[in-house]
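A.B. asks: 3D model of this:
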Amino acid sequence: MRDLQVVIDEPIERGGTNLGPSPTEAAMASLIACTNVVGHKNARRLGIDLGEVTIDAAAKFDRRGVLMEEEIDLPFPAIALTVNCTTSASQQDLDRVGAETAKYCAIAKLFAAAGTDLTVNWVKTD
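C.D. replies: A predicted model of the protein is given here:
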C-alpha cells in the first residue's frame, strides 16, 4: 500500500502476535474510515461544516466462519454506523452529506454488495 507498512494480525489467543487488528477488525475500521474521509470530502464540496465527528459502529458478526466451524456466505449480516456531528449545520444538511457519502464510499458499497444490511445514520449532536 503505497510506501506504508500495515500490520494485520490476530490476538495471541488465536495464534497471532497481537501487533495489529484482525482482518475482520480491519474491515470494520476501513468502513468507518471510508465513511469519515468521504463524508468530509462531500461536506467540503457541499459547503457544510461537520464540526467534530465521531463514528459509532455496531455489527452483527457470524464468527462461525473465522472459527472454521462452517462456511459462512455473509459474515456481517448487519452493520449500523452512527455518524455524530457536533455542528451548527442542520440535520437536513447532514442528511445531504450522508446521501452523497453513500454514493461514493467504496467500502460501504462492498459491504452492501455482499448483502450486509448496512445502515448509516448522520446525527446532529449538541
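A.B. asks: all contacts plus neighbour counts: C-alpha atoms, from now on.
C.D. replies: Noted.
A.B. asks: show me where the protein has helices.
C.D. replies: 23-46, 91-104, 106-114 (DSSP state H).
A.B. asks: how far does the first one sit from its chain's centre?
C.D. replies: Okay, so that is helix 23-46. 6 Å (Cα atoms, centre = their mean, to the nearest Å).
A.B. asks: for it, which positions count as buried?
C.D. replies: Of all the residues in helix 23-46, those buried under the rule 16 or more other Cα atoms under 10 Å are 24, 28, 31-32, 34-36, 38-40, 42-43.
A.B. asks: second chain to compare with the first, below:
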Amino acid sequence: MTEFDIAPSIENTKTATLIHPTVTARQVDGLLVSVGTRSHRWIIDEPTHKGGTDLGPTPLESLLGALVGCETVVLKLVADAIGFDYSGIEIDCEGTADMRGARGVKGVRPYFSTVKMTIRLTTGEEPKRVELLRRNVEQRCPVMNLFESADVEMDIDWLTVPKSPA
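C.D. replies: A predicted model of the protein is given here:
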C-alpha cells in the first residue's frame, strides 16, 4: 500500500462477495419508460423535441445521475473509514456524447466520450487528507470505474470549500 491507500474496510477475503442488483423496465407510452427495483420506481424519458414527453431524465442523464450518486455514497463510506470530517458535498457533472453513434454511424461510439465533474467538498481537512479521500473514492467507485473502462475521458476537479466555524 502507498501512503494514499487505505485497507479494504468491508471484507478482505479471498472469495468474491457477489451482488446481483436487478431492475425491470416497461414502455409506458412512446419513449416514456417505467423502471423499478425493489420498492422503488422511476421514469426515463426524452425531451419533447426528440419525441418524448419530458417527464423524466434521458437515459444518458440517468447514467450521469448514477455516477454522481455513486461518487457521493462512496465518498461517505471512505470518509467514515478514515475519519475524514466534512459537512457537505455538491457535484456538478456534464457528459459529452456524439449522437451520430446512437444513430448508427460506424466508428462513432454511442456513449459519452468525456465527462467533466466538479466536486465541491465542505471541509477543514488538510490537502493531504483530501488527496487520500479523492484517491480512494476514485479507486472504489464502481460507476466511475465502469466509465473509465469504457475509455470515457474523465475530467474531475476536487474543490474544497472552507468549513464555517461553529
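A.B. asks: where does the TM-score land?
C.D. replies: Overlay of the two chains. TM-score (TM-score structural alignment, normalised by the length of structure 1): 0.89; 125 aligned residues with a Cα RMSD of 1.6 Å.
A.B. asks: let's have the helices of structure 1 in JSON lines, adding distance to Leu81 of structure 1.
C.D. replies: Listed next are the helices of structure 1 as JSON lines, based on distance: least, Cα to Cα, whole Å:
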{"stretch": "helix 23-46", "distance to Leu81 of structure 1": "8"}
{"stretch": "helix 91-104", "distance to Leu81 of structure 1": "11"}
{"stretch": "helix 106-114", "distance to Leu81 of structure 1": "10"}
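A.B. asks: residues contacting the closest residue to Gly98 of structure 1 other than its chain neighbours?
C.D. replies: Nearest in space to Gly98 of structure 1, with sequence neighbours left out and distances taken as Cα to Cα, 6 or more residues apart in numbering, is Trp122 at 6.2 Å. Neighbouring residues of Trp122 of structure 1 by Cα atoms under 8 Å, 6 or more residues apart in numbering: 82-85, 91, 94-95, 98.
A.B. asks: that older thread, among the buried residues of helix 23-46 of structure 1, which two are most distant?
C.D. replies: The two members of the buried residues of helix 23-46 of structure 1 with the most space between them (Cα to Cα) are Thr24 and Ala43, at 28.4 Å.
A.B. asks: dump the residue contacts of Asn121 of structure 1.
C.D. replies: So Asn121 of structure 1 contacts 80-83, 98 (Cα under 8 Å, 6+ apart).
A.B. asks: number of nearby residues for the counterpart of Thr48 of structure 2 in structure 1?
C.D. replies: Matched by TM-score structural alignment, Thr48 of structure 2 corresponds to Ile12 in structure 1. For Ile12 of structure 1, the tally of surrounding residues (other Cα atoms under 10 Å) stands at 10.
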